[in-house]
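Colleague: Sequence first, predicted coordinates after that:
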Amino acid sequence: MFGPRASRRVQGLQQALRERGLAAAEVVDYQALLSEPERAAEAIAGHRGALVKLESPGEAPALHAALIERGWQRHGATGPAPHALEHGELAHQHYWYAGFADLLRALPADAAYLNPPDDIACMSDKLVCQQRCIGAGVEVPPLLGPVEGYEHLRERLHDAGCDQVFVKARYGSSGAGVLAYRRNRAGRELAYGSAELADSGGRVRIFNSLRPRRYTDGRDIARLVDLLALQGAYAERWIAKPRAPDAHGGHYDLRVVALDGQARQRVARISRGPLTNLHLGNRRGATEAWFDCVAMQALEAATARAAGAFPRSRMIGFDLILRERRSWLLEANAFGDLLPNLLWRGRDTYQDQAALAPSPPARSAPDRLPAHA
């Protein structure tokens, strides 16, 4: 396994392996690969035929900074070096992606990856990912295209005859850098998202916040969009989410995890606002209680279609809107398996991954290699 050794994701899979009686996976930290790239080939060669998982580089601030530096170097190291980020600051995402994509390209091609490096690179660039899905015949919210700044966004809206969009960071995750934007004929604007503007020492910055904010001042909205666009942003039409069929209200979308193209763990993410990410304090809904057989079949068919855009990736988290037997893919996430306490037929996502490994070796053969690298 490649990833930050101390992350919750790595620990989740290690626990699932222990529960199954398997040896712990060998972990090679991405940070080590930045200075010793040959360690990747050595680890894979030492566990020939083993399943190799490439984990999210998140939950590791030093690694995040190192990937930004690497990406800046790959961009030619022109202009001032990227400033050090404060906790929660959203900046330099285009450099981060360039560094991470460069690291992925350096990995050996001939390994049994859970999700291969090039698929992960594609899914980590959300605009390219959506374009790939369109090419595979998967319906997504109509794209308005890249956004270079606030004035360019207004041009995009005018050309598309559209007044409600989501402005999304190309390289963000967990709702970071997502703005739900709408305007009316009188020119009044509203932007809603988890981004917090901060003005310090004459420099305006963006921070992620667990408390979503509403912006109605056009100057603040312009600054938000401009700062996001500097790091890579795009716009897509705002698709209305269905109303939750219970007494608590709100609207929902779906997170569904596909394993080998088949829908497994699934949950409705319900919010009274436009952003449904669960870490923002939104609530879960049980699709098994809400959906009849027809709706469940539609969910599973939509998941299978989305997975078809990435036939070599074995486990992907999909965000979907399912409404009146029609579906839209909002996002494909190569690292969409961090869903604590969400089971499907008795297993969580990490237990599903551990089950892909061979059974524990017999006592008479203690020299069997570990099942994962």
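Modeller: It's in.
Colleague: CA atoms for contacts and neighbours, from now on please.
Modeller: Will do.
Colleague: so what's residue 54 up against?
Modeller: By CA atoms under 8 Å, 6 or more residues apart in numbering, residue 54 lies in contact with 1-3, 113-117.
Colleague: Now, those residues that are in helices?
Modeller: residue 117 (DSSP state H).
Colleague: Identify the residue nearest the geometric centre of the chain.
Modeller: By CA atoms, centre = their mean, the chain has its centre lying nearest to residue 333, at 4.1 Å.
Colleague: Mind checking what secondary structure the nearest residue to that one once chain neighbours are set aside has?
Modeller: Distances taken as CA to CA, 6 or more residues apart in numbering put residue 317 closest to residue 333, at 4.9 Å, once the chain neighbours are dropped. Following DSSP: H, G, I helix; E, B strand; the rest coil, residue 317 is assigned to strand.
Colleague: Could you report the neighbour count for residue 317?
Modeller: 27 (other CA atoms under 10 Å).
Colleague: can you give me the helices in the stretch 101-250 of the chain?
Modeller: Remark: helices assigned in the stretch 101-250 of the chain by DSSP state H, counting those that start in this stretch are 117-124, 126-135, 150-160, 218-230.
Colleague: out of those, nearest to residue 170?
Modeller: Nearest to residue 170 among the helices of the stretch 101-250 of the chain is helix 126-135 (5.0 Å), distances taken as CA to CA.
Colleague: other SSEs contacting the closest one?
Modeller: Counting by 3 or more CA pairs under 8 Å, 6 or more residues apart in numbering; DSSP states H and E, the packing neighbours recorded for helix 126-135 are helix 117-124, strand 326-333.
Colleague: tally of neighbours for residue 161?
Modeller: 9.
Colleague: What helix or strand is residue 69 located in?
Modeller: helix 61-74 (DSSP states H and E).
Colleague: So for that helix, what gets flagged as buried?
Modeller: By 16 or more other CA atoms under 10 Å, the buried positions in helix 61-74 come out as 63-72.
Colleague: if I read this right, residue 269 contacts residue 276, doesn't it?
Modeller: Yes. With contact defined as CA atoms under 8 Å, residue 269 counts as touching residue 276 (5.5 Å).
Colleague: any common contacting residues for the two?
Modeller: Shared contacts of residue 269 and residue 276, counting by CA under 8 Å, 6+ apart, come down to 252-253, 282.
Colleague: Against that first model, consider the following:
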Amino acid sequence: MTFTVIGTPHDRRVGLFADACRRLGLESPEVIAWRDVLRGEPIRIRPGTVLRIDSPGDDPECDALLRGPGDPTRVGGGARWYAAFTAALDRIAAAAAQAGARSVSDPDEIAVMFDKRRCHARLAAAGVPVPPALEGPVTGYASLREQMARAGMSRVFVKPAHGSSGSGVVAFQAHRDRVKAVTSAVPGPDGRLHNSLRVRSVETEPEVAALIDTLAPDGLHVERWFPKAALGGRTLDLRVVVIDGVPTHAVVRTSRSPITNLHMGGRRGDLDAVRAALGESGWRHALRVCAEAAACFPGSRMVGVDLLVGLGWRRVAVAEVNAFGDLLPGLLGLPGTPAEGLDTYTAQITAALSLKGTPA
């Protein structure tokens, strides 16, 4: 079995996947650079290979090809990014079909996962528990406040429809004339919003209005704030990797702010403590919900599910499903699963080897 990866050469994800291939006695995967795909270069995939589509990563050149020239730290440009990204996915799918390559992730499903509105709607339609969302469209701050009032929501998460890694996410609450927004987006010297690795609070209405109005043109997904459980004074959620329908890896993400992304000050938490707080039946239910979320994307053999655990430890809900949610270095598979003792990449390759010859 040979693998071809659509990725960014020298990106950590590609390196970890290649390392896992070599540990299992396979040759290193062929890497087709995202920048070449985005430039419109011919996509030549080896016949019969297994295709893995990975993230464009943090490559500035790829970012410029997707969003246009500018500082890679800037917030915004998601609609343009999405149009360029999905057009590239269509070309990759056509090249894979022509080569007879078996893809471990469905390009159309990746496109759905990168549109938070479509992803949320798909999960809700399948009966997967998700926080209620505003029907939208939310066109700016005035529209947000009006729809929140109509839906009886005073606390919401405002998410760019096509954002990732917490970029531009705003945890917003309003009580009469008092408002508060928690976000990693900060104004830069150029007058535009930029991502910071630290979250900040904004508590004046003109500042909050300017923030939401800046984010709105690219499309927003807004859902009710799901009050999360906490341990040791830190709120938490889970990233659960599901491979071939089985939840195999789980990491606890904790923070003193409502935003738990690990690269924004979040920390890995104690999974055993979370399991104990949920109880065995609660833990099994949490994993079952993650499996149900993954089942909404049957053509994707790996997804990363962001699972919210509610106050009181009795409720869970799915916040997002991630196409590229397996970058969890050093995290080994859950006991009793096919991935026990394996990292996320080795587990995926092992699963692919076990199904060698299975039709795409």
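Modeller: Good, I have the coordinates. All values reported here derive from a predicted model rather than from experimental measurement.
Colleague: re the thing from before, mind checking the helices of the stretch 101-250 of the first structure for the one nearest to residue 300 of the first structure?
Modeller: So among the helices of the stretch 101-250 of the first structure, helix 126-135 is nearest, using CA to CA, at 16.8 Å.
Colleague: Using JSON lines, lay out the helices of the stretch 101-250 of the first structure together with mean neighbour count and distance to residue 18 of the first structure.
Modeller: Below are the helices of the stretch 101-250 of the first structure laid out as JSON lines (neighbours: other CA atoms under 10 Å; distance: least, CA to CA, whole Å):
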{"stretch": "helix 117-124", "mean neighbour count": "21", "distance to residue 18 of the first structure": "26"}
{"stretch": "helix 126-135", "mean neighbour count": "19", "distance to residue 18 of the first structure": "34"}
{"stretch": "helix 150-160", "mean neighbour count": "15", "distance to residue 18 of the first structure": "50"}
{"stretch": "helix 218-230", "mean neighbour count": "19", "distance to residue 18 of the first structure": "42"}
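Colleague: Relative to residue 324 of the first structure, which of these is closest?
Modeller: helix 126-135 (20.6 Å).
Colleague: In the second structure, what range does that closest one match?
Modeller: Under TM-score structural alignment, the alignment places helix 126-135 of the first structure onto residues 116-125 of the second structure.
Colleague: for stretch 157-164 of the first structure, same thing?
Modeller: Residue span in the second structure matched to stretch 157-164 of the first structure, by TM-score structural alignment: 148-155.
Colleague: can you list the residues that contact the matching stretch?
Modeller: Here stretch 148-155 of the second structure makes contact (CA under 8 Å, 6+ apart) with 134, 171-175, 224-225.
Colleague: From those residues, which land in strands?
Modeller: 171-175, 224 (DSSP state E).
Colleague: what's the lengthiest helix in the second structure packed up against?
Modeller: In the second structure, assigned by DSSP H, the helix with the most residues is helix 271-295. On a contact count with 3+ CA pairs under 8 Å, 6+ apart, helix 271-295 of the second structure meets strand 234-243, strand 246-255, strand 302-309, strand 316-322.
Colleague: Just give me the mean distance for the last one relative to the first structure.
Modeller: Same thing as strand 316-322 of the second structure. When the first structure is superposed, strand 316-322 of the second structure averages 0.6 Å from its matched positions, counting by mean CA distance after the TM-score superposition for the first structure.
Colleague: do the second one as well
Modeller: Aligned to the first structure and superposed, strand 246-255 of the second structure gives a mean residue distance of 0.9 Å (mean CA distance after the TM-score superposition for the first structure).
Colleague: mean shift between the very next helix or strand once past that strand and the first structure?
Modeller: Remark: after strand 246-255 of the second structure, the chain's next helix or strand is strand 267-268, criterion DSSP H and E. Superposed on the first structure, strand 267-268 of the second structure shows a mean distance to its aligned partners of 1.5 Å (mean CA distance after the TM-score superposition for the first structure).
Colleague: From the contact counts, what lies against strand 267-268 of the second structure?
Modeller: For strand 267-268 of the second structure, the elements it packs on are strand 246-255, judged by 3+ CA pairs under 8 Å, 6+ apart.
Colleague: which residues in the first structure does the strand it packs on match up with?
Modeller: So strand 246-255 of the second structure sits over residues 262-271 in the first structure, by TM-score structural alignment.
Colleague: before we move on, the earlier item: rebuild the helices of the stretch 101-250 of the first structure as TSV, extending it with distance to residue 106 of the first structure.
Modeller: What follows is these, written out as TSV (distance: least, CA to CA, whole Å):
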stretch	distance to residue 106 of the first structure
helix 117-124	9
helix 126-135	20
helix 150-160	36
helix 218-230	27
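Colleague: So which of these is nearest residue 342 of the first structure?
Modeller: helix 117-124 (22.8 Å).
Colleague: Tell me roughly how far the closest one lies from the second structure on average.
Modeller: Looks like 0.5 Å for helix 117-124 of the first structure (mean CA distance after the TM-score superposition for the first structure).
Colleague: who touches that helix?
Modeller: Contact with helix 117-124 of the first structure is made by 54, 97, 100-101, 104-105, 107, 128-129, 170-172, 310, 312-313, 332-334, as judged by CA under 8 Å, 6+ apart.
Colleague: how much space is there between the counterpart of residue 192 of the second structure in the first structure and residue 264 of the first structure?
Modeller: Matched by TM-score structural alignment, residue 192 of the second structure corresponds to residue 205 in the first structure. As judged by CA to CA, to the nearest Å, residue 205 of the first structure and residue 264 of the first structure stand 39 Å apart.
Colleague: The two: which is more packed in?
Modeller: residue 264 (21 against 18).
Colleague: Does the more buried one touch residue 256 like I think?
Modeller: Yes. Between residue 264 of the first structure and residue 256 there is a contact under CA under 8 Å: 6.8 Å.
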